[in-house]
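Novice: Here's a sequence, model it:
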Amino acid sequence: MHLTEEHIMMRKMVRDFARKEVAPMVEIMEQTDEFPSRLIKKMGAAGLMGIPVPEAYGGAGADTVSYIMAIHEISKISAAVGVILSVHTSVGTNPILHFGTEAQKQTYIPKLAAGEYVGAFALTEPQSGSDAGSLKTTAVRKGGSYILNGSKVFITNGGAADLYLTFALTDPEKGRKGISAFIVEKNTPGFHIGKKEKKLGLLGSNTVELRFEHAEIPVENRLGEEGEGFSIAMKNLDVGRIGIAAQALGIIEAALGCSVEYAKNRTQFGRPIASNQAVSFKLSEMAVNAEAAKLLVYHAADLYQRGLPCGKEASMAKQFASDAAMKAATEAVQIHGGYGYMKDYPAERLFRDAKVTQIYEGTNEIQRLIISKYLLQ
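Specialist: Have a look, this model is predicted:
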């Protein structure tokens, strides 16, 4: 994997920022489960909330590899902050950047890139998870507006976000081809933030329910044409999956790092436990999986950056990296023994954070289905 001088500089900047600004917030987020609003403002000031956004819209103007690198490096310190960044950029900002009108771009992208606004993506519903095309939320045209009714669940950044890219049926009889996309601002009358979920991991990253009760959205806030919503959602899931793969990669490397450190310093039977083959082999496998995941993640990011098809590669990266993250975190707990089960050590948090990477942005069962379809088409 070849990194340019710009990539190396970006990596150093993000690593320094993560150690200085993100690391002190980890324990606070674990204790309070509060969204780190002040940290997000600092990330915006550092240019991290708009890395792949062109400079003309207030972004850093960097490439996709730089953006994925930022998620990777931040997730080594906090997977929760990593997913906040990933959702905000991949599916909260990118759809407007790629499918929005010039007026929409001028209105929203500079604020998103600066971290003044946080973005969210509202697709999943109580009865439509993996089968996203079966959503029930409706949008009925009424003069110069659409009236939205329905609900969404498991919305990352919900409650803290300033705008929500929301998908609803404008023509229920057309199924997926009747889905349209809308930019919904947080203070829209009839739009309500529902229950905040109590999660196993990623504490500090909000996950909420949304309710639309005759919420009136101006026609000019429709993203794309009527019926293009499902296509818009799917086209942005590739980079979304690469982002979650990068988050998982960060978890793998964090698990490996803390495990190596503990194994070298923990003494039993008069010698470090790292000298035991049962432990050293675990470390070896974690290291191999970390390198393999890294190659898959950055290969997919490079394809996306160059505008080449990457659906299969994005699914491969997401599936492999997330499975490897769960395995690495499990082994980290095992290597730490009883201490791995305690909140005083990072292995416990990594274990809780890793599991969801196998579930969101498309379950790993869905990823295997996608990969197999590419192979058999």
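Novice: all contacts plus neighbour counts: C-alpha atoms, from now on.
Specialist: Noted.
Novice: which stretch of helix or strand covers Thr107?
Specialist: helix 102-113 (DSSP states H and E).
Novice: Same check on Glu216?
Specialist: strand 207-218.
Novice: now do Asp323
Specialist: Element membership for Asp323 (DSSP H and E) is helix 311-336.
Novice: Let's see this one next, to set against the first:
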Amino acid sequence: MSSVIWFLVFFIGALVLAYQRVSLLTATFTYAAGLLAYTWFGAGSFAWLIALWGVLALLVLLNIDAFRVRFISRPFLRTYRRMLPSMSQTEKDALEAGTVWWDGELFTGGPNWEKLMSAAPPRLSAEEQAFLDGPCEELCRMVDDWDITHKRADLPPHIWDYLKSKGFFAMIIPKKYGGLEFSAYAHSCVLVKLSSRSGVVASTVAVPNSLGPGELLLHYGTDEQRNYYLPRLARGEEIPCFALTGPRAGSDAGSIPDTGVVCKGIYEGREIVGVRLNFSKRYITLAPVATVVGLAFKLFDPDKLIGERTEYGITCALIPRNTAGVTIGRRHFPLNNPFQNGPILGKDVFVPLDFLIGGMKMAGQGWRMLVEQLSVGRCISLPSSATGAAKAAVFATGAYARIRRQFNTSVGNFEGVGEVIARMAGYTYIVDAARSVTTGAIDGGEKPSVPAAMLKFHATEFARVIANDAMDVHGGKGICLGPKNYLGRGYEMVPVAITVEGANLLTRSLIIFGQGAIRCHPFVLKEMEAARDKDKRRGVKEFDKALFGHIGFTISNAVRSLVMALTLARFSSVPEGGATQRYFQHINRFSASFAFATDVAMLSLGGYLKKKESLSARLGDVLSSMYLASMVLKHYHNQGANEEDLPLVEWACRNLLYRAQEQLHSFLRNFPIRFLAAFMRFFIFPRGQTYHAPSDPLGQRIVDAVLRSTPARDRATHGIYRTVEPGNPLGLLHEALVLADTAEPLEKRVRVEGVKTGRITALDLPGQIQQALAAGILSETEAAVLRDYDRRVMDLIHVDDFDTSELAAGVAKEDVRFARVGNA
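Specialist: This next block holds a predicted model:
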């Protein structure tokens, strides 16, 4: 056997062992067997054999724990401790919040697809479906968004009453307290429908059911607090808000200057030990109408009245609005979407210790409480609202582009417009898939904190693109506000969604990868915990175990990345064949490349990577793209793998995986250690950048589905308020879209047989219809159909006009119902 063949045997064998992730012991035995065969049958020189047997001796030593610990792990641990970035308590709490779900699989380089694909699809119970079809539908019917946003700057009294009486503020409250006890998926579906009708209504409903007093009481409150507040919240007798953000610290809880000092004071006529609060908060949704305020502050006990500590840290309390010293300020005005939002101030507010959520045992646990619940709420409120708005925009834009004509054809037939509509539909499918599958995981017991950040960022960013695209297609129709404008307020709401619950810029650059790299990685958190273990003997033992697991993991991912990049992942094992097989395989490929790049970056840059926010952001984009593509595949499977939906699935996956490729490329281009960048590029892009964005023909297949009443269009926009009735433009647009199938051939006949031949000379369609009827080109019935269609279209494309006095800021107070406590 020639030396070349022996080399190939050893080389391929090493690749196979690394690809399959065998243990160090198994690799040692396999190498030993191969070396024995080579020594006996090969023709290597004595010096070469000595070198190869030396490698075996080293492998044997590495299998001996005591040798590894003494000569490798313990010395490296000393260096590692110096490299380890500092971590505040708030960062530590954030890392420990929630659970690791599919995001953890994507960090492995070999995701276990069975874990995702075997999960039960989210389903509504009969009670939840009845709520969507009944109270939720009726609420949408009651909404006049122009009246809310322009005339009242508030919800009218009958809608406030309806929200309270039908339990819209009680979706997360258990039935034993009088709530609806809906699943996360049902909660999400309600917000999807409401946000397709009114951003103000959706925001008003979202807050009490998201991060706020109700959720905190459920998970951390004392029995007394739950029994008192939850029934009142469920009945709408109490309106809650939660005050975290302030003018000096924003959402940086670790820097909030708001304080609570334990002291003695007078409360209800008697002296007790309580907390004296001083705080200044802003951007607090529902604050102007709230009757009870959830408050985050830093708790101090300088006189040690409640224990041996003087500082407890961030703590949460529940403060009635009418408590002395509490001032609810005037309202903020968030970009013409006047949901109730405003500042709250507190000056020397003295409250009993019983007002602390969870009592004294939860003192100082406020940030952990908040981030644990944020891992769920972030997956629901904003992603659901963004999904509803996106679906409504696609539903409306597809119909408008069909009925709006320019140059004797529907504007949707222009390739430039079609490209935009395909992008809108593709992004909407992505956010809906992520929302649906992730809320289903929550109902299965997960609290996915990293996916929550990914959903918040990408759902709102995609909604921004969709809103811009919808405005571009609608042109003047989109920019003229008024009762007929069904896009304007949603367009204005987009920056609000992007800003709240943490600005998207920081979510992308600090949270997604920064939290995910530690929380989801199979070994990094174990190494950090071992390095910080005060029991040094146990710490070095655990560090040794994690370190060598990590080394093998990195080598395996380097090999897996190289092999799958060279073969385009064609031999990667995936759960399904058919049209979606290649997308599963490409996610496998990018998972290995991502995991390898992550390990090299963390090993070489250490704590400095935390400061290189652009690099972290790009790695976060890769992680997000893989996660969202996985959600698309699972969603397609959950919906029954309808062949008509394949263009949307293919566009979404191609777009996302192309993003993953390009962000990996940008990461390598900007990696500061250039020889390591070249080293990583060899394993990640040995054939260059081979993945392509969606093609134009694929986009056209989507446009063809969206511009017509098709099952694919209905599934992609399912769950919005589309009832055909006066005052609902979405329903009226769809009605016109359906009529277009009959009207368009008649229009074409008028144009071809009349206008082009000179038999019809009128310039407007009503005049052309009349002449076509006289010339026998149209029958009476056909003329009536075309007139009716033209009337409906013109009513839809017209915009509103106003007298100047109607647009002037400020209206008579008697015409506006300002929210008041007790009747809000």
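Novice: Just give the TM-score of the two.
Specialist: Comparing the chains after superposition, counting by TM-score structural alignment, normalised by the length of structure 1, produces a TM-score of 0.93; 375 aligned residues with a CA RMSD of 2.1 Å.
Novice: Next secondary structure element downstream of the strand holding Glu216 of structure 1?
Specialist: In N-to-C order, the element after strand 207-218 of structure 1 by DSSP H and E is strand 222-223.
Novice: quick check: that following strand aligns to which part of structure 2?
Specialist: Residues 356-357 of structure 2 are matched to strand 222-223 of structure 1 when aligned by TM-score structural alignment.
Novice: Measure how far the matching stretch is from the centre of its chain, please.
Specialist: Averaged C-alpha coordinates place stretch 356-357 of structure 2 at 30 Å from its chain's average position (CA atoms, centre = their mean, to the nearest Å).
Novice: Next: stretch 179-197 of structure 1.
Specialist: Relative to the chain's own centre, stretch 179-197 of structure 1 is displaced by 19 Å; criterion: CA atoms, centre = their mean.
Novice: go on, stretch 68-81 of structure 1?
Specialist: In terms of CA atoms, centre = their mean, the centre of stretch 68-81 of structure 1 is set 10 Å apart from its chain centre.
Novice: same thing with stretch 77-85 of structure 2?
Specialist: Centre-to-centre, stretch 77-85 of structure 2 and its host chain are 34 Å apart (CA atoms, centre = their mean).
Novice: just stretch 331-343 of structure 1 next, same as before
Specialist: Remark: stretch 331-343 of structure 1 is offset 26 Å from the chain centroid, using CA atoms, centre = their mean.
Novice: what about that stretch, start to end distance?
Specialist: Distance between the two ends of stretch 331-343 of structure 1: 16 Å, counting by CA to CA, to the nearest Å.
Novice: In structure 2, what stretch matches that stretch?
Specialist: Residues 469-481 of structure 2 are the counterpart of stretch 331-343 of structure 1, counting by TM-score structural alignment.
Novice: Tell me which residues of the lengthiest strand in structure 2 come out buried.
Specialist: In terms of residue count, the longest strand belonging to structure 2 (DSSP state E) is strand 270-285. By neighbour count, with 16 or more other CA atoms under 10 Å as the criterion, the buried positions of strand 270-285 of structure 2 are 273-285.
Novice: Show me which of those is closest to Leu180 of structure 2.
Specialist: Ranking the buried residues of strand 270-285 of structure 2 by separation from Leu180 of structure 2, with CA to CA as the measure, puts Thr285 on top at 22.3 Å.
Novice: Tell me how far that closest one lies from Thr323 of structure 2.
Specialist: Look at Thr285 of structure 2 and Thr323 of structure 2: by CA to CA, they are 19 Å apart.
Novice: just to revisit the earlier point, which elements pack onto the helix holding Asp323 of structure 1?
Specialist: Helices and strands touching helix 311-336 of structure 1, as assessed by 3 or more CA pairs under 8 Å, 6 or more residues apart in numbering; DSSP states H and E, comprise helix 229-265, helix 277-305, helix 346-354, helix 364-376.
Novice: For the ones you listed, give me JSON lines that also has mean neighbour count.
Specialist: Conversion of these to JSON lines gives the following (neighbours: other CA atoms under 10 Å):
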{"stretch": "helix 229-265", "mean neighbour count": "25"}
{"stretch": "helix 277-305", "mean neighbour count": "19"}
{"stretch": "helix 346-354", "mean neighbour count": "25"}
{"stretch": "helix 364-376", "mean neighbour count": "14"}
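Novice: Select, out of those helices, the one closest to Lys318 of structure 1.
Specialist: With CA to CA as the yardstick, what comes closest out of those is helix 229-265 (4.3 Å).
Novice: Tell me what angle the closest one forms with helix 346-354.
Specialist: What separates the directions of helix 229-265 of structure 1 and helix 346-354 is an angle of 160 degrees, with axes from the mean of the first three to the mean of the last three CA atoms, to 10 degrees.
Novice: Helix 277-305 and helix 229-265 of structure 1, what's the angle between them?
Specialist: Going by the same axes, to 10 degrees, helix 229-265 of structure 1 is angled at 150 degrees with respect to helix 277-305.
Novice: what about stretch 602-618 of structure 2, start to end distance?
Specialist: The stretch stretch 602-618 of structure 2 measures 14 Å between its terminal residues, going by CA to CA.
Novice: In structure 1, what range does that stretch match?
Specialist: Aligned using TM-score structural alignment, stretch 602-618 of structure 2 spans no residues in structure 1.
Novice: What of stretch 79-96 of structure 2?
Specialist: Under TM-score structural alignment, there's no match for stretch 79-96 of structure 2.
Novice: What is the end-to-end distance of that stretch?
Specialist: 25 Å.
Novice: Quick check: the residue sitting furthest away from the middle of structure 1 vs Asn276 of structure 1, distance?
Specialist: Here structure 1 reaches farthest from its C-alpha mean at Gly270, the gap being 43.9 Å by CA atoms, centre = their mean. Gly270 of structure 1 is 12 Å from Asn276 of structure 1, where distance means CA to CA.
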